[in-house]
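Chemist: What follows is a predicted structure for the sequence shown.
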Amino acid sequence: MISNCIQLLVQDLELACEPALQAMTKISWLHFDNVGDQSSYVTQIIMHLKNTVPNLRDNLASSRKYFTQFCIRFANSFIPKFIQNIYKCKPISTVGSEQLLLDTHMLKTALLELPSIGSDVKRSAPTTYTKVVIKLMTKAEMILKLVMAPLDGNLEGFVSQFLQLLPESTIAEFHKVLDMKGAKLSKAQMSSLDALFKQITKAASGENNK
């Protein structure tokens, strides 16, 4: 019963943040001239967190474990959605990628402070929660660093770099990053990259199983 209630609270907050995520994908990322402050969609998301989370924290003050559960579930659900929306931010320029990376960093900072957001008492967030946020938001940051990384004809090198930064990623995610980069590849080049991707991941899993 409590688990269902927590899930409903998570869904409510996600729903409030949804318009901001939609706005993120409608920005013309290709035409950025310079990196500025955080984008308005990030400000909107942080505003929703500040408007919602303090009340929840106060209401669950006697059961901190349930509040921690809420924070962890929200991070585990919201951040993957944020990443899916990153993939939709295309076409994107290098400067646009830098702005999106700045936005991602600002959101990561806000999420790490989520358990004490809007509180006069600053206490450390539970380690179980911070681990989730750092792992998932670091993935978002790595995706954008790969979007900014040059291909320069060194396609094999890019595959290695991709798997070094995102070792747990799928070939579908690899294709999404190439798509964001606007990579113009022939079918033969794509087949070659896919084969190399599978070869490296197979070798890596073999090493891990030793």
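Modeler: Cool, got the structure. All figures in this text were calculated on a predicted structure; none of them were measured in a lab.
Chemist: going forward, measure contacts and count neighbours with C-alpha atoms only.
Modeler: Fine.
Chemist: Can you give the contact residues for stretch 168-177?
Modeler: With Cα atoms under 8 Å, 6 or more residues apart in numbering as the test, stretch 168-177 has contacts from 87, 143, 146-147, 162-163, 194, 197-198.
Chemist: repeat that for 7 Å
Modeler: Contacting residues not belonging to stretch 168-177 are listed as 87, 143, 147 [Cα atoms under 7 Å, 6 or more residues apart in numbering].
Chemist: those helices in the chain, which residues are they?
Modeler: 2-26, 40-59, 64-87, 94-112, 127-148, 155-165, 171-181, 187-208 (DSSP state H).
Chemist: Tell me the one of the contacts of stretch 168-177 nearest residue 15?
Modeler: Comparing the contacts of stretch 168-177 against residue 15 with Cα to Cα picks out residue 87 as the nearest, at 19.8 Å.
Chemist: give me every residue that touches the closest one.
Modeler: Going by Cα under 7 Å, 6+ apart, residue 87 touches 176, 180.
Chemist: who wins for proximity to residue 33 among the helices of the chain?
Modeler: Using Cα to Cα, the helices of the chain put helix 94-112 closest to residue 33, at 6.5 Å.
Chemist: Can you give me the buried ones in that closest one?
Modeler: For helix 94-112, a neighbour-count test (16 or more other Cα atoms under 10 Å) marks 94-108, 110-112 as buried.
Chemist: take the one below as the second:
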Amino acid sequence: DGGGGGGGERSNDDGLGLDDEEEATSATAIRKRYERERRQRERDALEASGQGRAARGMEGAADAAAKTDFRGLISSCFEPHMGGYVAAEERELCEAVARLVAGEKWHREENSDNSVLTSATQLFLQMKRSLKRCSRMTRGNALFQLHVSFKKVLRRYAEAIWNAAAPKGADAAVASDGAAAAMVAAATTGALSPATTWKVKVEDDMLARVCLVVETADYVASTLYGLAEAVRGFVDEEMAGGVEFEDVEECFVDLKARGATLLVLAVETRLDDALTALGAVSWDQYHEIGDESAYVGEVAAVLRGALPLISSILGEANESYIVDKLFGSFTARWRWAVARCRRVSEAGLQQLLLDTQVVRSNLLSCVTSGASGGKRLVEKEMGRAEAMLKAAAAPAEALEMLLPDATSVERLRVTEMRGGGSGGDGGGSGGGVLRRMAEARAGAAASMAERMKQARAAMTSSSSGGVSGAGKEK
């Protein structure tokens, strides 16, 4: 029956109740179990003899060796002897400085957005290459000492470009602290002639060089932070904190300041002839009021020659800084050059006032949009000069109204300006003098307008005649 048939099948399978595949699998499992037991017996035997502990120790040492960083182990053996290599790198960079400065073109590169000397960018590129070469061999003390060499090279570069740009006498002019301030102070005290140590003659080509030095010094000072970060990224961590370029940055900030001072003094030297001419006029014998004086034209010519050149090279920030300094010093000198005139006639006061207003207008026309400080200085100093002239032409009691905050020196100068000959008693007519000064200025302006009108009419007539003549010939 069914039950008997089932019992017969199990007896054919040796009573295990498994088919052939299950039986084979069971045999494999049994073999694996016996293999594991055999290996465990062998390990137990090794443990008993002490060889197992040695084997595990060797395995641990191998693991530790695999995790060990061998980088720098060989090169560290040569670290005490790397001084010669660093010295060679420094020597090569110093030679590069001399070569690059000697081959500098000293003009702004075409299609360039800045006025940085090519030698500066090339020097930084060579220092970058030197840094990479050294970092391949060591990141220890030799690399740290290389950054010290970089600082020496950069100081040498600052000296090299200054010597190549500054004309003879420039060092003496800018050596004293506050050379421009001392120049103004000499004028303020009423000295007959300011000290001449600040004067320095700079031709246009050298003026352009100084401008390039100012821009390059600005570039180097701002790039040093990136160089310091690059060195810190290569040198060993325990030395990274000692990497700094602050002293070199100060060196280039000082170079920029010296260049800016030299630019101001160079233009002031050119303007000095006009101030000398102003003081040489016999104002007590001055009779006729005309257009602006010849020295006013000299001031305009100097400004037209120097400022566009400076503006074409300097960036806006540096240009505004220098223009502010220049106008601040020159307007103060102009005011005191006017104030040193003594016993000025009525016509002389009127002429000086007219000249001051023209110079003021010329200066304001040169002030850039970013040089707001320069505009304020011009308005303040030239306005003060005009007030002193008006006070000299008015009765003595009008001084408090025209110059309520006058200093003792200003009061003295106004008093000495009064009393000129042949043009009036310098204050006897009081308001009448001021009125005549205003009328004279208006008359001069009307005369100038009339001459311009006549010139335009002559040009129109000449143009019409030319056209007419051409028509007749045709």
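Modeler: Right, received. Where do you want to start? Only a predicted model underlies this, so the values are computations on that prediction, with no experimental measurement involved.
Chemist: Which one of the helices of structure 1 lies nearest to residue 34 of structure 1?
Modeler: Comparing the helices of structure 1 under Cα to Cα, the one sitting nearest is helix 94-112, at 6.2 Å.
Chemist: The closest one vs structure 2 - mean distance after superposition?
Modeler: When structure 2 is overlaid, helix 94-112 of structure 1 sits 0.3 Å from its aligned residues on average, using mean Cα distance after the TM-score superposition for structure 1.
Chemist: so that helix matches what in structure 2?
Modeler: Mapped onto structure 2 using TM-score structural alignment, helix 94-112 of structure 1 spans residues 346-364.
Chemist: that older thread, out of the helices of structure 1, which one sits most buried?
Modeler: helix 94-112 (a mean of 20; mean count of other Cα atoms under 10 Å).
Chemist: Structure 2: which residue goes with residue 126 of structure 1?
Modeler: Aligned partner of residue 126 of structure 1 by TM-score structural alignment: residue 371.
Chemist: pretty sure its match contacts residue 320?
Modeler: Yes. Using Cα atoms under 7 Å, residue 371 of structure 2 is in contact with residue 320, at 4.6 Å.
Chemist: Distance of residue 208 of structure 2 relative to residue 443 of structure 2?
Modeler: Per Cα to Cα, to the nearest Å, residue 208 of structure 2 is found 42 Å from residue 443 of structure 2.
Chemist: of these two, who's got more company?
Modeler: Neighbour count, other Cα atoms under 10 Å: between residue 208 of structure 2 and residue 443, residue 208 has more, with 22 against 14.
Chemist: which ones are touching that one?
Modeler: By Cα under 7 Å, 6+ apart, the contact list for residue 208 of structure 2 reads residue 310.
Chemist: Check the gap between it and residue 96 of structure 2 for me.
Modeler: 24 Å.
Chemist: go on, residue 348 of structure 2?
Modeler: On the measure of Cα to Cα, residue 348 of structure 2 and residue 96 of structure 2 end up 61 Å apart.
Chemist: Please give the element, helix or strand, for the residue most central in space within structure 2.
Modeler: Centroid-nearest residue in structure 2, with Cα atoms, centre = their mean: residue 218, separated by 3.2 Å. Assigned by DSSP states H and E, residue 218 of structure 2 falls within helix 204-234.
Chemist: That helix aligns to what range in structure 1?
Modeler: So helix 204-234 of structure 2 sits over no part of structure 1, by TM-score structural alignment.
Chemist: swap in stretch 67-79 of structure 2?
Modeler: Going by TM-score structural alignment, stretch 67-79 of structure 2 sits over no part of structure 1.
Chemist: repeat for stretch 173-191 of structure 2
Modeler: Against structure 1, there is no aligned range for stretch 173-191 of structure 2 (TM-score structural alignment).
Chemist: And residue 407 of structure 2? What does it align with in structure 1?
Modeler: The pairwise alignment with structure 1 assigns residue 407 of structure 2 to residue 170, based on TM-score structural alignment.
Chemist: That match: neighbour count?
Modeler: So residue 170 of structure 1, with other Cα under 10 Å, has 14 neighbours.
Chemist: And it, how close does it get to residue 176 of structure 1?
Modeler: Residue 170 of structure 1 is 10 Å from residue 176 of structure 1, by Cα to Cα.
Chemist: next one: residue 91 of structure 1
Modeler: According to Cα to Cα, residue 91 of structure 1 stands 12 Å off from residue 176 of structure 1.
Chemist: and if you look at residue 40 of structure 1?
Modeler: The gap separating residue 40 of structure 1 from residue 176 of structure 1 is 25 Å, by Cα to Cα.
Chemist: cool, and residue 108 of structure 1?
Modeler: According to Cα to Cα, residue 108 of structure 1 stands 22 Å off from residue 176 of structure 1.
Chemist: that older thread, which positions within the helix holding residue 218 of structure 2 qualify as buried?
Modeler: Residues 206-221, 224, 227-228, 231-232, 234 are the ones in helix 204-234 of structure 2 that count as buried (16+ other Cα under 10 Å).
Chemist: and what of stretch 154-166 of structure 2?
Modeler: For stretch 154-166 of structure 2, a neighbour-count test (16+ other Cα under 10 Å) marks 154, 157-158, 161-162, 164-166 as buried.
Chemist: that older thread, can you get me the centre-to-centre distance for the helix holding residue 218 of structure 2 and its chain?
Modeler: Counting by Cα atoms, centre = their mean, to the nearest Å, helix 204-234 of structure 2 is centred 8 Å from the centre of its parent chain.
Chemist: Please apply the same query to stretch 43-57 of structure 1.
Modeler: Chain-centre distance of stretch 43-57 of structure 1: 19 Å, with Cα atoms, centre = their mean.
Chemist: What is the corresponding segment of structure 2 for that stretch?
Modeler: Across structure 2, the stretch matching stretch 43-57 of structure 1 (TM-score structural alignment) is residues 297-311.
Chemist: To what extent does the matching stretch diverge from structure 1 after superposition?
Modeler: Mean deviation for stretch 297-311 of structure 2: 0.6 Å (mean Cα distance after the TM-score superposition for structure 1).
Chemist: What span of structure 1 is stretch 27-41 of structure 2 aligned with?
Modeler: Stretch 27-41 of structure 2 maps onto no residues of structure 1, going by TM-score structural alignment.
Chemist: What is the distance between that stretch and the centre of its chain?
Modeler: Counting by Cα atoms, centre = their mean, stretch 27-41 of structure 2 comes out at 83 Å from the chain centroid.
Chemist: Check stretch 391-399 of structure 2 too.
Modeler: That offset, for stretch 391-399 of structure 2, works out to 47 Å (Cα atoms, centre = their mean).
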